[in-house]
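*Asks:* pasting the structure only:
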């Protein structure tokens, strides 16, 4: 049983990835500061993955702490070696993720996202753990005139959040070049993760104002917000609203497992991979599908376009499909159904 370190494992994508990893028999150290997540999440993960014959309670260990604490990281790695089960790989989710907050407080984002990653890589190198899957983002591409974005698309983040993701990718590239025969690195560039685990036990629980569209939809449908605002109805698309690539969070989680196993099975390498469905969905199509699948109606209004938005962004995911033999199998209806189940079963999130 391989032992992994999952930074930010109590978060939205991290928790769903923990479910996938535990079901594949991995033992997990989950390190999370809980600045934008909840410690109850890991209890839910254990509930989902455990059964009467084989509980996972002894396979996942939650440590509350911050990546900026170098001593804590060193202790995690050294204790694991002392126990005879060294950490063999890292999936790095930890970091702040609000575009708006990053613009208002860039120092916080550079400190947390970049300095935290430097500490993590320093400890990994010191304790001979050189396999890492990094939670990157399609925001590093910035505005593009191309509808489908391959990994070779021009890089130009439009906000400090995206800049910090790019900075960590550059750091990882430099680390790889320094010891190309040792490091195994995969940068996974997400598009728009939505949905939740089909059990409704875990899902997206944003603290404060959501950063993404889908939590606004579920909260409006639940009556937590008065109405949904759609930015722009005059885009050059079929219905006038922006088109994006939405991917089910469980498909995304499975992509992390496959990326990790690819790195562990092959020679040292650095991979940049888009994780998206390769399908475009307009904002109105998402709203209408959500209402139809869940048999409800929700109020929405149109507002002016937001600065920096582009009409259409869809992943060219061909490289991930071929390299990982990965196939995102859940459709838009599944995303809407599972996301609403999480919201209805957890009207106040994890509180």
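*Replies:* Received, thanks. This is a predicted model, so every value here is computed, not measured.
*Asks:* Going by C-alpha atoms from here, please, whenever you check contacts or count neighbours.
*Replies:* Will do.
*Asks:* gap between residue 288 and residue 342?
*Replies:* 19 Å (CA to CA, to the nearest Å).
*Asks:* Sorry, slip of the keys, the one I care about is residue 118.
*Replies:* Taking CA to CA as the measure, residue 118 falls 35 Å from residue 342.
*Asks:* Next one for the comparison:
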């Protein structure tokens, strides 16, 4: 946006300092002037030593003649002193702002690694500098995450396209092959590419917070998710147990259902076939509602658990489930984005007995009624 050139802030402060000093000097000289006019007599009789004849002299006019040129000199000195002193003081005061401006210009060019790190005691400029440094830290982390995400997404999307190209090349060179097998394999590859694309779109939607908020009950959403995935758990011989209070919050029903479904699906896939359990619990705290999903399974290292929320970070031992299905690596990343879009938090902790405990905490709304739901499922709806 183009703007006409104007005076710098330093020059404005200098003129303000000088103007204030000139005003104070003018008031002081005016006070002296009033004193001379009011309390000094116009004429006075003076007796000069060694002179027997006293004389009458115009005292006030003489003082005014002496006072006026010297007052003008003092006024001129105040003007010069105010300009010079104001320029120096304003420069020292605006020095932190200059550093902040330089840092902002460097950030505008794409350099996010520098920090202002303004020294000294806390004041308005240092609060601004610290806030700017914090913003740069978050931006740098966000940009690095987006770059990693873009690179991983490109790699993941390239894989099904490369497989499709290979299958088509083989079919073109071998026209006597079974077309049904080719169609089935292409269908599977295309389905995976569609699932990956929809997951990326959902992740983008959650990050942009482009959804309508409405009152929802997280406990009902948890029951809906577990009932949907119950047949999948039955195929693996797993038990799903749900326990929870009424947990009212505000958000998107579809996104929160996706969040819960991802957590329960993740708990089913990475479990002990034939003897595992999934616990889904909802609770109400003073100002938040909590959804907890736990599952049995292999023991996980804490440093490994901390990487699971990164997009496409599936881990070597979790890259392939027991039945050979390969995950997209976006389940927990989507959960984290949805939780953050609802002003909530996501916490992952390894269970000492093995498996994972995932906790989602969202802002609560005052409940209309209270109650408790307890159900267990193994071959029957939860």
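*Replies:* Yes, it's here. For clarity, every value in this text was computed on a predicted model and none was experimentally measured.
*Asks:* Can you give me the TM-score here?
*Replies:* Once superposed, the chains reach a TM-score of 0.20 (TM-score structural alignment, normalised by the length of the first structure), with 121 aligned residues with a CA RMSD of 6.6 Å.
*Asks:* quick one, which of residue 118 and residue 342 of the first structure is more surrounded?
*Replies:* With neighbours defined as other CA atoms under 10 Å, residue 118 of the first structure and residue 342 compare such that residue 342 has more, 23 against 19.
*Asks:* In the host helix or strand of that one, which residues are buried?
*Replies:* Assigned by DSSP states H and E, residue 342 of the first structure belongs to helix 332-345. For helix 332-345 of the first structure, a neighbour-count test (16 or more other CA atoms under 10 Å) marks 332-343 as buried.
*Asks:* closest to residue 244 of the first structure among these?
*Replies:* residue 332 (12.0 Å; CA to CA).
*Asks:* ok, for residue 21 of the first structure, nearest residue in space, not its chain neighbours?
*Replies:* Nearest residue to residue 21 of the first structure in three dimensions, chain neighbours excluded: residue 257, at 6.5 Å (CA to CA, 6 or more residues apart in numbering).
*Asks:* If we go by neighbour counts, what in the host helix or strand of that neighbour is buried?
*Replies:* Per DSSP H and E, residue 257 of the first structure falls inside helix 249-265. Residues 249-260, 262-264 are the ones in helix 249-265 of the first structure that count as buried (16+ other CA under 10 Å).
*Asks:* for stretch 142-157 of the second structure, same thing?
*Replies:* Those buried within stretch 142-157 of the second structure under the rule 16+ other CA under 10 Å are 149, 153, 156.
*Asks:* Closest to the centroid, which residue in the second structure?
*Replies:* residue 138 (6.4 Å; CA atoms, centre = their mean).
*Asks:* doesn't residue 218 of the first structure fall inside a helix?
*Replies:* Yes. Counting by DSSP: H, G, I helix; E, B strand; the rest coil, residue 218 of the first structure is part of a helix.
*Asks:* Surely it touches residue 341?
*Replies:* No. Residue 218 of the first structure lies out of contact with residue 341 (CA atoms under 8 Å); the separation is 9.6 Å.
*Asks:* three-state assignment of residue 294 of the second structure?
*Replies:* Applying three-state DSSP: residue 294 of the second structure is strand.
*Asks:* Now do the same contact list for it.
*Replies:* 267, 278-280, 355-358 (CA atoms under 8 Å, 6 or more residues apart in numbering).
*Asks:* separation between it and residue 267 of the second structure?
*Replies:* For residue 294 of the second structure, the distance to residue 267 of the second structure - CA to CA - is 7 Å.
*Asks:* and if you look at residue 67 of the second structure?
*Replies:* For residue 67 of the second structure relative to residue 267 of the second structure (CA to CA), the value is 94 Å.
*Asks:* which helices and strands does the host helix or strand of residue 162 of the second structure pack with?
*Replies:* Secondary structure assignment for residue 162 of the second structure, by DSSP H and E: helix 124-173. Under the contact criterion of 3 or more CA pairs under 8 Å, 6 or more residues apart in numbering; DSSP states H and E, helix 124-173 of the second structure touches helix 59-108, helix 179-208.
*Asks:* how many degrees apart are whatever helix or strand residue 340 of the second structure lives in and helix 179-208 in direction?
*Replies:* Applying DSSP H and E as the criterion places residue 340 of the second structure in helix 331-341. Angle, helix 331-341 of the second structure to helix 179-208, by axes from the mean of the first three to the mean of the last three CA atoms, to 10 degrees: 30 degrees.
*Asks:* for the helix or strand following helix 331-341 of the second structure, which positions count as buried?
*Replies:* Counting by DSSP H and E, the next helix or strand C-terminal to helix 331-341 of the second structure is strand 345-350. For strand 345-350 of the second structure, burial by neighbour count (16+ other CA under 10 Å) applies to 345-346, 348-350.
*Asks:* separation between the closest residue to residue 106 of the first structure other than its chain neighbours and residue 108 of the first structure?
*Replies:* Closest residue in space to residue 106 of the first structure, ignoring its immediate chain neighbours: residue 160 at 6.0 Å, by CA to CA, 6+ apart. Per CA to CA, residue 160 of the first structure is found 10 Å from residue 108 of the first structure.
*Asks:* who touches both of these two?
*Replies:* Both residue 160 of the first structure and residue 108 are contacted by residue 102, under the criterion CA under 8 Å, 6+ apart.
*Asks:* Out of these two, name the residue with the larger neighbour count.
*Replies:* Between residue 160 of the first structure and residue 108, counted using other CA under 10 Å, the more crowded position is residue 160 (22 against 13).
*Asks:* List the contacts of that one.
*Replies:* 99, 102-103, 106, 109-110.
*Asks:* Tell me the spacing between it and residue 104 of the first structure.
*Replies:* As judged by CA to CA, residue 160 of the first structure and residue 104 of the first structure stand 9 Å apart.
*Asks:* ok, now residue 64 of the first structure?
*Replies:* 27 Å.
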